[in-house]
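In: no sequence on this one, just coordinates:
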């Protein structure tokens, strides 16, 4: 069963040497995109709603601040640690099957999380939801990139896809504040019916696909990669509390490095590797993965600091804080649909460069104008608009660049790789920012404790900017040298 109207060569919208073939968007094609967008929306909705509800959860279940952080970090641990395995599993076992099973697990974990009265069990459900998202996220992206032809159709689909991710996060901030007033459990229970509807629609609309040919099972690679990634993410999220020089932290870092080294050795020796390391020789893919570290790492870390600053220092309510950050999400939601056309016209490299420039300018503006009592219209709003524009330009462009020219049999691998880079990169930057903020100066209305964190976030964005400036300058120089 197929949902596309025109044939194409694997990994390419056209056969070699032929003109691009326009893909007709049928109702079924729109339906598949709708299911994929709904799941991405749920991911963003869940993360932001739970973040707003944390104080209420801690009060009712008697959880300390240390325990509360694991409601967030448990999700990150499962998500970041298993993303690569999730993407490759979809290639080997079938995207539709993996996507639907993971979505069902997500729904069940959400239901249990809304009913439990035990803190540790709640944290376990968050880990399971992160694990499920580690399979739905790369699988949804690989279904999208194999369903829509590379070029205008795929760029347009990625733009729509990005809108729902931003809309889920933005609406989750507001919805989380409203639902928490009725009880924190509603922030866990609300995604359940939405996930069930997406599951039913996915069963009806997503076409069956065959696993990749010749996909032997690399058990040693799967075990060493999963264990290494889980341990690495666990170390990153726990080190700020325990200390980077603590013997347990150093030991877990060394063990994670040893496991990942064992994985690399295994992948070079087995007949059917879990990850074909040759994919990392493609310059555009490496740049896309480094760019998403700069994008996610700086953007999410800055939002984390703004949440603390606006609530703890300026004493804003959760709802007022959510409304203050909302413009960035609205820019992404309303701007992303146009990014596909811009990619067609200007290419991914220029848009990623524009993204990094907008992010860098936003952080610099905040540092220059914030002070101890920043004016919303002069400081916070312009910053949010610049960050929203940077994320809108960057997300779709990076995802398109990370999967360009990749064969259909490795789309899950490429999708999982770029999303892993984003999640693990964000965890690394956030851990460093958290350590800097915790070690800063304190005091009512004092911005000093956040200054070092914002400086680090700015540096991360500037590195991303430099990373994308160099290739464009090199391309411009090459024609000039050739003509001379």
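Out: That came through fine. This is a predicted model, so every value here is computed, not measured.

In: switch to C-alpha atoms for all contacts and neighbour counts from now on
Out: OK.

In: now do the SS call for residue 429.
Out: Secondary structure state of residue 429, per DSSP: H, G, I helix; E, B strand; the rest coil, is helix.

In: burial of the closest residue to it other than its chain neighbours, as a residue count?
Out: The shortest distance from residue 429 to any non-neighbouring residue, by CA to CA, 6 or more residues apart in numbering, is to residue 297 (5.3 Å). Residues within reach of residue 297, counting by other CA atoms under 10 Å, total 26.

In: do the same with residue 197
Out: 12.

In: ok, it to residue 47 distance?
Out: Distance of residue 197 to residue 47, given as CA to CA, to the nearest Å: 19 Å.

In: where's the residue nearest to residue 429, which helix or strand?
Out: helix 283-308 (DSSP states H and E).

In: distance from that helix to the middle of the chain?
Out: Mean C-alpha position of helix 283-308 versus that of the full chain (CA atoms, centre = their mean, to the nearest Å) differs by 9 Å.

In: now do it: which elements does it pack against?
Out: helix 348-369, helix 381-403, helix 411-438, helix 448-483 (3 or more CA pairs under 8 Å, 6 or more residues apart in numbering; DSSP states H and E).

In: this is the other structure I want to compare:
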């Protein structure tokens, strides 16, 4: 029996399906934890003694640790073996979720969230690298990446749905404690079904690790602080200036490092670099939908946490539905052209959503824009994940996976910081219908994120056309 036949046996297909389920289970629980507490924030404020200033750090502490350590986590996975690092990350995340779920004061909750974010930074870069290794055949790999991308894209809205249901029907604590049984199942299945990767010879690039971790942390902290205190705040200015200097130092270090933590050659390809930039932009726009629309539904339209969560179901379903239609659409239009079209569609959906006001009805003025957004954003995220890993050598899978997830996390932090400033500057308030038009201003600003993403996608389209032309010319 040939190697190809061996790869397509029922036992092999079942094993790969379970492998994909394990990877997706980890990815989903870690991504949805960025938003699962959104609908529960008022309850946390009352029960754990938060005030209006410290409450935002329930989310920000997770984002800070996650974003700051992602590239380091990717490199450690390459050095020590991705399955090993994945399992350690899942184990720590599971314990941190248990701690967060039983937290009895604000300090314990924030500490647990920092630990969750750090664990995610080491586990998540390994997931995409393991997936690419598990599915070597291009067709199967493309389908697996599509499902993986849908989970990433839908994770935020799934978190709001799950958080809203648990908050209203049981307790906000179950939104965090649900990670414990999921984590245990993932840990039990991992040794049997996840492939272990060989260790890359070398050591951690210490100067690169220190500069990128400190730089990313300073960047996320500065953006978070800008959302709270404004861009003119001294802490914001110092943090962002430090981030620029540290990240410039990181680039200089990586240019001369023997085994860099993030090979700069990954940025030489126009398709990959464009995919990272577009991802930052559109994830930043979509975070406004997760964060501000949830508040709008509860504070302006009077939805309960449960109802606000249910309101996101159409958006979430479309993220997953696009997995099944992207293959025929790609065959019809080509992936670069489909990316341009999907960004235009998503931008139109966001523009439509910007028309909301104090008297807006959920149907049709919220539901229909969400459907348009789900079609465009769901398609774009799938394509961007594939483009972000295109042409990457096996030795660089971990680093490329780390960059995809770093772009995703940075996009959320940048978008939320910028749009929080827009919300406050437009007269937005935390409660009641006063300043309800500020939500429309937020979504209008988010529309510009898609507007900027479209020309970047056009450059990817031109680069792909040029590469295809060169390939045709080089054939005998």
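Out: Yep, it's here. These numbers were taken from a predicted model, which means no experiment stands behind them.

In: which one in structure 2 is aligned with the residue nearest to residue 429 of structure 1?
Out: Matched by TM-score structural alignment, residue 297 of structure 1 corresponds to residue 284 in structure 2.

In: now whatever residue of structure 1 lines up with residue 443 of structure 2: how far from residue 362 of structure 1?
Out: For residue 443 of structure 2, the aligned position in structure 1 is residue 454, judged by TM-score structural alignment. As judged by CA to CA, residue 454 of structure 1 and residue 362 of structure 1 stand 11 Å apart.

In: residue 271 of structure 1: what secondary structure?
Out: Under three-state DSSP, residue 271 of structure 1 comes out as coil.

In: could you report the neighbour count for it?
Out: 13.

In: which residue is the nearest non-sequential neighbour of it?
Out: residue 216 (7.8 Å).

In: if we can go back for a sec, including distance to residue 127 of structure 1 and mean neighbour count, could the helices and strands packed on helix 283-308 of structure 1 go into a markdown table?
Out: Listed next are these as a markdown table, based on distance: least, CA to CA, whole Å; neighbours: other CA atoms under 10 Å:
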| stretch | distance to residue 127 of structure 1 | mean neighbour count |
| --- | --- | --- |
| helix 348-369 | 31 | 22 |
| helix 381-403 | 25 | 26 |
| helix 411-438 | 15 | 24 |
| helix 448-483 | 27 | 16 |
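
In: mind checking which of those helices is nearest residue 271 of structure 1?
Out: Ranking those by distance to residue 271 of structure 1, with CA to CA as the measure, places helix 411-438 first at 16.9 Å.

In: equivalent range in structure 2 for the closest one?
Out: Under TM-score structural alignment, the match for helix 411-438 of structure 1 is residues 397-424.

In: quick one: average offset of that stretch versus structure 1, please.
Out: Stretch 397-424 of structure 2, aligned to structure 1 and superposed, deviates on average by 0.9 Å (mean CA distance after the TM-score superposition for structure 1).

In: distance between that stretch and the chain's centre?
Out: The answer for stretch 397-424 of structure 2 is 7 Å, by CA atoms, centre = their mean.

In: same question, stretch 126-142 of structure 1
Out: For stretch 126-142 of structure 1, the distance to the chain centre is 11 Å (CA atoms, centre = their mean).

In: got it, and stretch 80-100 of structure 2?
Out: 18 Å.

In: ok, the aligned residue in structure 1 for residue 356 of structure 2 - contacts?
Out: Taking TM-score structural alignment, the alignment pairs residue 356 of structure 2 with residue 370 from structure 1. For residue 370 of structure 1, the contact set (CA atoms under 8 Å, 6 or more residues apart in numbering) comprises 379-380, 447.

In: picking that back up, hmm, the match of residue 443 of structure 2 is touching residue 367, no?
Out: Yes: counting by CA atoms under 8 Å, residue 454 of structure 1 touches residue 367, with 7.2 Å between them.

In: circling back: show me what contacts the residue nearest to residue 429 of structure 1?
Out: Counted by CA under 8 Å, 6+ apart, residue 297 of structure 1 has contacts 422, 425-430, 457, 460.

In: CSV for the residues you listed, including distance to residue 330 of structure 1?
Out: Formatted as CSV, the contacts of residue 297 of structure 1 follow (distance: CA to CA, whole Å):
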residue, distance to residue 330 of structure 1
422, 21
425, 24
426, 22
427, 24
428, 27
429, 25
430, 23
457, 22
460, 24
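
In: return the member of the residues you listed nearest to residue 70 of structure 1.
Out: Using CA to CA, the contacts of residue 297 of structure 1 come closest to residue 70 of structure 1 at residue 427, 13.1 Å.

In: and that closest one, how far is that from residue 185 of structure 1?
Out: 26 Å.

In: equivalent analysis for residue 60 of structure 1, please.
Out: 11 Å.

In: which one of the two has more residues nearby?
Out: Counted by other CA under 10 Å, residue 60 of structure 1 and residue 185 do not tie: residue 185 has more neighbours, with 20 against 12.

In: the more buried one corresponds to which position in structure 2?
Out: Using TM-score structural alignment, residue 185 of structure 1 sits opposite residue 173 in structure 2.
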